[in-house]
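> got a predicted model here, sequence first, then my questions.
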Amino acid sequence: MFALATLIWGTVAFLVGIIVALELAAPSVNMGFDLITFGRLRPLHTNAAIFAFAGNAIFTAVYYSTQRLCRARMWSDKLSRLHFWGWQLIILSAALTLPFGITQGKEYAELEWPIDIAIAVVWVGFFGVNFFMTLATRRERHMYVTLWFYIATIVTVALLHVFNNLVVPIGLFKSYSIYAGVQDAFMQWWYGHNAVAFFLTTPFLGLMYYFLPKAANRPIYSYKLSILHFWSLVFLYIWAGPHHLHYTALPQWASTLGMLFSIMLWMPSWGGMINGLLTLRGVWQKVTSDPVLKFFVVGITFYGMSTFEGPVLSIKSVNALSHYTDWTIAHVHAGALGWNGFMTFGMLYWLLPRLFQTQLYSTKLANLHFWLGTVGILLYIFPIYVAGLTQGLMWRAITETGQLAYPNFVETVRVLIPLYWIRVTGGLVYLSGSLLLGYNFFQTWKTRPAVYEEVVHSAPPLERHYDDDPAPKSDLTGVLEIAKSIDVFEKLNWHRRWERLPRVMTIWVIISVVVASLFEIIPTFLIRSNVPTIATVTPYTPLELAGRDIYVAEGCYNCHSQMIRPILSETKRYGEYSKPGEFVYDHPFQWGSRRIGPDLAREGGQRSNLWHLIHFRDPALMTNGSIMPPYQWLEQRTLNFKTIPDRVWAASYLGAPYTRALDDSIAMAKEQAKAIADDIEKQKGPSGLEDKQVIALIAYMQRLGTDIYKTPAAPKKTESTEPPPAADKTAQK
């Protein structure tokens, strides 16, 4: 069931990814339809690829390998079924909410709080309990390395998911993160980076350690190397998240620490790659004819490439160039399509004959799938690597006179369009390969026997008491006692004992993850100097708060950043660099991770209200060459003022010092909306817009980045909930 779900959701994820890529190359593909704009579809694509495709692949591997490694059936068939159907319903919920703008606005954590609760119940209550109870009732005392990686995955993903998704709900489909600004950014990338680590890496390494030796009919190359690989990843990975936030408002010590641990991850990751590839020693001739081994070899190679490139991208000087560019997108897709995709395809081709007790329908089609997939990946990632380098270099280019060589952001966009078309072609080739897998899957299923042979394997229950082998002694002579102790330690008998004790193994994983997390989280949250107070920064007005929620719902953070780094080219292009204290009322933070469009951190006051109105209606009319889709429906849909008091209450609960707005938020919002609508009408724009969604969004856009240019008022006269005055243009210049 999980194998079939993997195939179906993988095809969906690839198809949605192609549509998203096509919208960058040809924005008119959107046809002005709000449900399929880039900002709404991109989260659907990422969630489908990660949680639907990779997630079901993980469960396929876990359910198949765990029972055989434990010599025991899964503890509860009922929990297994609840897990399967629960997870599919979660995926369907994502597909039915994200296109409608129901989102938390945080990458890889977009799903709203009811779905988050469902994920926690299914992951921990159904999947986790079933797995750990199977370990407890296993009939094989020794736990193979694959099970270690599964333990780390289940425990760590649960911790990451719960603590990153703590929110204050204001309705069934809306909530605000309890974290704000710098702290929210830290928590998000603590989660985001380690979701890649413990959802897209460790379970697939468990898959590798089980299915690769099976396919090659060879034992894993090095048991000692597998121990080093596992514990190094568990101890190091959790520290590395902050490297995603170099040169942002995050404290430099945190991002530097993330960089150091990212660099340290390189060698153990390559140790795992080497362990996998050297498992094939003596059987490399089989790789030429066996499509399963082909997929595994290339998949492991992509793992090595990604785990080398990741540490390189974490280096500050490299990150200054690569961040916000398509280089990061290429890196992510190389890992997802090459590592996760190919390991999944290899596993499925190995499983099909065994699940259906027949021969694979066509090895030739499987080999063709391999070549289509390989060519598709290369066509997909190479143009995006070029696009990323092009963006980074053009954005940073400075003339001999000290001015920006390409002052108009759209100049870079125009250059990238041919590269986006090549990317679409690569995606189509990759998708065609997965369709071949689907055909092979179906035809293999059709040739299954009328009645499956039920092969029963039995093993006696484990005895409750077990006497460990005597501790080994050192064979060294004429050396210090400490040298003998090291020699005994290196024999790893102590680890062999752990491998018989799932509780001990789990506790050490939890300790490793929690200690590393708290070491970074506690200083970030408790040291006030990390987020210095700015006297002129005040909460959003009720209308701006509603406008910000529209910004989040439309997925604008997928294309725009709100973080100006202290880099010359950025301050020249966008203005004063961003300060930590500017974001204390941002729930969630909206710094973004990609610039398909320009940064918006200092957008407030830069353009007229009418300009923004026309820009939302037809972006290309205001910026020739823009690939932003039109948002004309914002001008047509009525703003629900009745929901504003709940938004204001939640913001107040989270620390915003509102006074009048708590009791009079609707009147204040309507007053500010009328002022903006009147201003648009005075500029010969349309009339009657004071109750439209676009007015709220314009109010939010005009507020961005203006607080730091205001003159601090006397404390007794400060009114934090009134609409802010226009930005001081002299200060901006």
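Happy to help now that I have it.

> C-alpha from now on. contacts and neighbour counts both.
Fine.

> quick one: secondary structure of the most far-flung residue of the chain relative to its centre?
Farthest-out residue of the chain from its mean C-alpha position, per CA atoms, centre = their mean: Gly478, at 54.5 Å. Counting by DSSP: H, G, I helix; E, B strand; the rest coil, the backbone at Gly478 sits in coil.

> quick check: it vs Ala61, distance?
49 Å (CA to CA, to the nearest Å).

> wait, isn't Ser80 in contact with Trp123?
No. Look at Ser80 against Trp123 with CA atoms under 8 Å: they stay out of range, at 11.1 Å.

> between those two, which one's more packed in?
Trp123 (21 against 18; other CA atoms under 10 Å).

> isn't the more buried one right up against Thr156?
No. Applying CA under 8 Å as the test, Trp123 and Thr156 come out as separate, 11.2 Å apart.

> could you measure from Arg573 over to His465?
70 Å.

> more crowded one of these two?
Between Arg573 and His465, counted using other CA under 10 Å, the more crowded position is Arg573 (19 against 6).

> contacting residues around the helix or strand containing that one?
Arg573 belongs to helix 568-574 when assigned by DSSP states H and E. The contact list for helix 568-574 (CA atoms under 8 Å, 6 or more residues apart in numbering) reads 395-398, 403-404, 407, 564-565, 577, 599-602.

> now that helix: how far from the chain's centre is it?
28 Å (CA atoms, centre = their mean, to the nearest Å).

> just checking, what packs against the very next helix or strand once past that helix?
The helix or strand immediately downstream of helix 568-574 is helix 609-617, counting by DSSP H and E. On a contact count with 3 or more CA pairs under 8 Å, 6 or more residues apart in numbering; DSSP states H and E, helix 609-617 meets helix 619-622, helix 661-682, helix 693-703.

> let's bring in a second one:
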Amino acid sequence: MTPDRTTDATAQGDERSPAAGALERFTYDDAIVRLFLVATMAWGLVAFLAGLFIALQLVRPELSFGLEFLTFGRLRPLHTNAAIFAFAGNGIFAAIYYSTPRLCKAAMWSPKLSRFHFWGWQAIIVAAAITLPLGISQSKEYAELEWPIDIAIAVVWVAFGINFMMTLVKRRERHMYVALWFYIATIVTVAVLHIFNNLVVPAGMFKSYSIYAGVQDAFMQWWYGHNAVAFFLTTPFLGLMYYFLPKAAGRPVFSYRLSIIHFWSLVFIYIWAGPHHLHYTATPEWAMTLGMVFSLMLWMPSWGGMINGLLTLRGAWHKVTTDPVLKFFVVAITFYGMSTFEGPLLSIKAVNSLSHYTDWTIAHVHSGALGWNGFMTFGMIYWLAPRLFQTNGLYSTKLATMHFWFATVGILLYIVSIYVAGITQGLMWRALTPEGQLAYPDFVETTQRIMPFYWIRVLGGLMFIVGAVFMIYNLLRTWSMRPKEYAIEVHEAPALSSSFREEVAPAPTISGVTDYAQRMSVWSTLWWHRRWERLPMRFTVFTTLAVVAASLFEIIPTFTIRADVPRIATVGPYTPLELVGRDLYVGEGCYNCHSQQIRPMLAETKRYGEYSKPGESIYDHPFQWGSRRIGPDLAREGGKQSVQWHVLHFQNPLDVTPGSIMPSYGHLIERDLDYTSIPLRMRAMQVLGVPYLDADIEGGVDAAKAQADALAAAFLEQNGAPLVVDGKPVDLSKKRVIAVIAYLERLGRDLTLEAEVATGDAAQGGE
């Protein structure tokens, strides 16, 4: 098949109208690109170091040094937010602010909005870096930041979107190049995802509750979580690929038609696939099946994009051997193909039954985030640096090549070791003896088995960071070679004319067939798409409709699911002390290590108890099902351990569970519990429909203190003496730990009550 490759001019949207007027002069604002480039490098190093530190904590939990700000549960969201929104985010913005003006032959519409975007985004990152270690978190994957920061994100994003769209309106190029399509999809979809997933009721400046609960919240979160990956870590990087790869290779995009199919199928199909994150959970079967089917359909557009990228290098492969930029791009696109093959694979229920909650998912995420996003960003930075700093080239091509090999070997060590760890976990968790009993009943047996792989991950991460340090040094030396003053190049282009050539359908190329077949053959040439490409507002509307139409098939059922969840008579709202304990659990990030969702599988029910029901979590704002098991599931934790066990476990987990990698949570024992905030928390939950009466709220503090006193008394009875810390006895009824224990003791007890009620009713019937 002969590829329908376009010329360089057409590929870049460089179509001149014969009726164009006088030339207009303009310049590009490369200063804003330099700012985003520096931020990308700086925050990237922070994200990588944070990842290395928490990877070390999984083999040496004492590295939290007993400080609450350094525990894995609090730092893991910091690492993910830094990697996604700080490193990848700033890289995306650098790409957009460089390529958009050049594709539009127009400066960005508002330099002030550009700077507002930059400084606002950095302020948001700093706010995340402060609040997450402090335990201020919504606990929703990739959306942990609390409501004041969410509002700031929305404001900054809108400013960015306005600046971008107005630049399209004021452009001097008639047709929008493919990279711009992907930027439009990113801006529109991220706004929709962010707003709907972060609808909350505040309970103070640093606390809020999701308006969704349980099954409904899980459904909404993974509509967001999956598509945050799709439209923040995929579509903008595809736009980046479509712009920078042809530039670096000196070749046009392989296929214009394939880029059209790639774009529209990806935008429409991706949005449906979120429920595959919830296989075998308490979500409806139809939702899981829907997510799986559309995930499998994603193979086609995803690999279409990969093929389009790799075949763009036809005739330029010889450059890959000498150009580190192309090395990074080729490996990035290869990782994109691997990740987008593996994602649908993991959505198949049989595969997911093994992989879910294991480190297999972690390996998959990092192959995409570091392999695809990271390498694409590195390649772009190396290509941009000499142009932005106006030097004759990089300080050292050899250093860039060393970075490539360190990063490549590092990421391979990382993901291969964690793939093995994840598969080992899944197999050990489900292993049964010939007698039908668990082969490895103690969870910590699995933890200890995978320790060697965790050490290999540390080595891989360290190599990746060494490569990043090479890059930073190389770029600093390149920057030092800059001229005293940057030259500002003035460009010229005519304004768009009101007269232009209308698109005309080509003549049919087939004969001897029906008129319908001929019309279809003409339509399949996609000639009509050229008209859309010169109408940015209409193109944006069509993109929005594609995203919203697909989303509504998930969002509308999401809003009706809550009413359809079967109620369990014995499931009631949390007591005041349990509620504040749950909030502390959320703030500590315990969901990063412990799930609260027992799947309906023999091995899981044998290990943890009765499988989870939809009606159990109707008062959980937000849900806490988790996505990973570094520690055991806690859905049935209530009644399994004594209060004494819990207290000693928080103080030093190794004392009660040899081989545990849980850090000490001694700060829960040392820090006082804030009883005064309880009424405000209960009032916010009441607004959300939790059946707290006004009298319950007014007596909330007294009820919480009474329950705390009872639990503290139980500890004294079990321990035989007060807990002593630093030579002083501790009144546990005043400490945070007692609230967390109250919450843990509640987990799963409602079903026990149901069983007791049923047993009692049967006994009465027998009489």
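Thanks, I have the structure now. As the structure is a prediction and not an experimental result, all values here were calculated from the model.

> joint contacts of Trp123 and Thr156 of the first structure?
Going by CA under 8 Å, 6+ apart, no residue sits against Trp123 of the first structure while also sitting against Thr156.

> okay, strands next: where are they in the stretch 351-500 of the first structure?
Under the criterion DSSP state E, counting those that start in this stretch, the stretch 351-500 of the first structure carries no strands.

> and stretch 113-124 of the second structure, which stretch of the first structure?
Matched against the first structure by TM-score structural alignment, stretch 113-124 of the second structure falls on residues 79-90.

> what does Ala132 of the first structure correspond to in the second structure?
No, residue 132 of the first structure isn't Ala; it's Phe. Looks like Phe132 of the first structure aligns to Met165 there (TM-score structural alignment).

> mind listing what its match touches?
Pro536.

> what's the spacing between it and Thr234 of the second structure?
Taking CA to CA, one finds Met165 of the second structure at 20 Å from Thr234 of the second structure.

> and the match of Phe132 of the first structure, what element?
Judged by DSSP H and E, Met165 of the second structure forms part of helix 147-169.

> list the buried ones in whichever helix or strand comes after that helix?
Counting by DSSP H and E, the element after helix 147-169 of the second structure in chain order, helix or strand, is helix 178-197. By neighbour count on 16 or more other CA atoms under 10 Å, the buried set for helix 178-197 of the second structure is 178-190, 193-194, 197.

> any idea how far the next helix or strand after helix 178-197 of the second structure is from the chain center?
Tracing the chain C-terminally past helix 178-197 of the second structure and defining elements by DSSP H and E, one meets strand 200-202 next. Mean-position distance between strand 200-202 of the second structure and its chain equals 22 Å (CA atoms, centre = their mean).

> same question for stretch 319-336 of the second structure.
Distance, centroid of stretch 319-336 of the second structure to centroid of chain: 25 Å (CA atoms, centre = their mean).

> what range in the first structure matches it?
Going by TM-score structural alignment, stretch 319-336 of the second structure sits over residues 286-303 in the first structure.

> mind listing residues that contact that stretch?
By CA under 8 Å, 6+ apart, stretch 286-303 of the first structure touches 208, 212, 215-216, 273, 276-277, 334-335, 338-343, 345-347, 349-350, 363, 366-367, 370.

> distance to Ile263 of the first structure and mean neighbour count for the helices and strands packed on helix 609-617 of the first structure - can I get that in CSV?
CSV is the format used below for those (distance: least, CA to CA, whole Å; neighbours: other CA atoms under 10 Å):
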stretch, distance to Ile263 of the first structure, mean neighbour count
helix 619-622, 42, 16
helix 661-682, 48, 18
helix 693-703, 38, 26
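
> about what we covered before: comparing the helix holding Arg573 of the first structure with the second structure, how large is the average distance?
With mean CA distance after the TM-score superposition for the first structure, helix 568-574 of the first structure departs from the second structure by a mean of 0.3 Å once superposed.

> buried stuff in that helix?
Buried-residue list, helix 568-574 of the first structure, by 16+ other CA under 10 Å: 569-570, 572-574.

> now for the equivalent of Val121 of the first structure over in the second structure: which residues touch it?
When the second structure is aligned by TM-score structural alignment, Val121 of the first structure is paired with Val155. Residues counted as contacts of Val155 of the second structure (CA under 8 Å, 6+ apart): none.

> could you measure from Val155 of the second structure over to Phe48 of the second structure?
Taking CA to CA, one finds Val155 of the second structure at 28 Å from Phe48 of the second structure.

> likewise Pro653 of the second structure?
According to CA to CA, Pro653 of the second structure and Phe48 of the second structure sit 28 Å apart.

> matching residues in the second structure for the helix holding Arg573 of the first structure?
Going by TM-score structural alignment: helix 568-574 of the first structure matches residues 602-608.

> next: stretch 666-682 of the first structure.
Per TM-score structural alignment, the counterpart of stretch 666-682 of the first structure in the second structure is residues 701-717.

> mean deviation, that stretch versus the first structure?
Averaged out, stretch 701-717 of the second structure is 0.5 Å away (mean CA distance after the TM-score superposition for the first structure).

> who touches that stretch?
In contact with stretch 701-717 of the second structure (CA under 8 Å, 6+ apart) are residues 575-577, 643-644, 675-676, 678-679, 722, 731-734, 738-739, 742.
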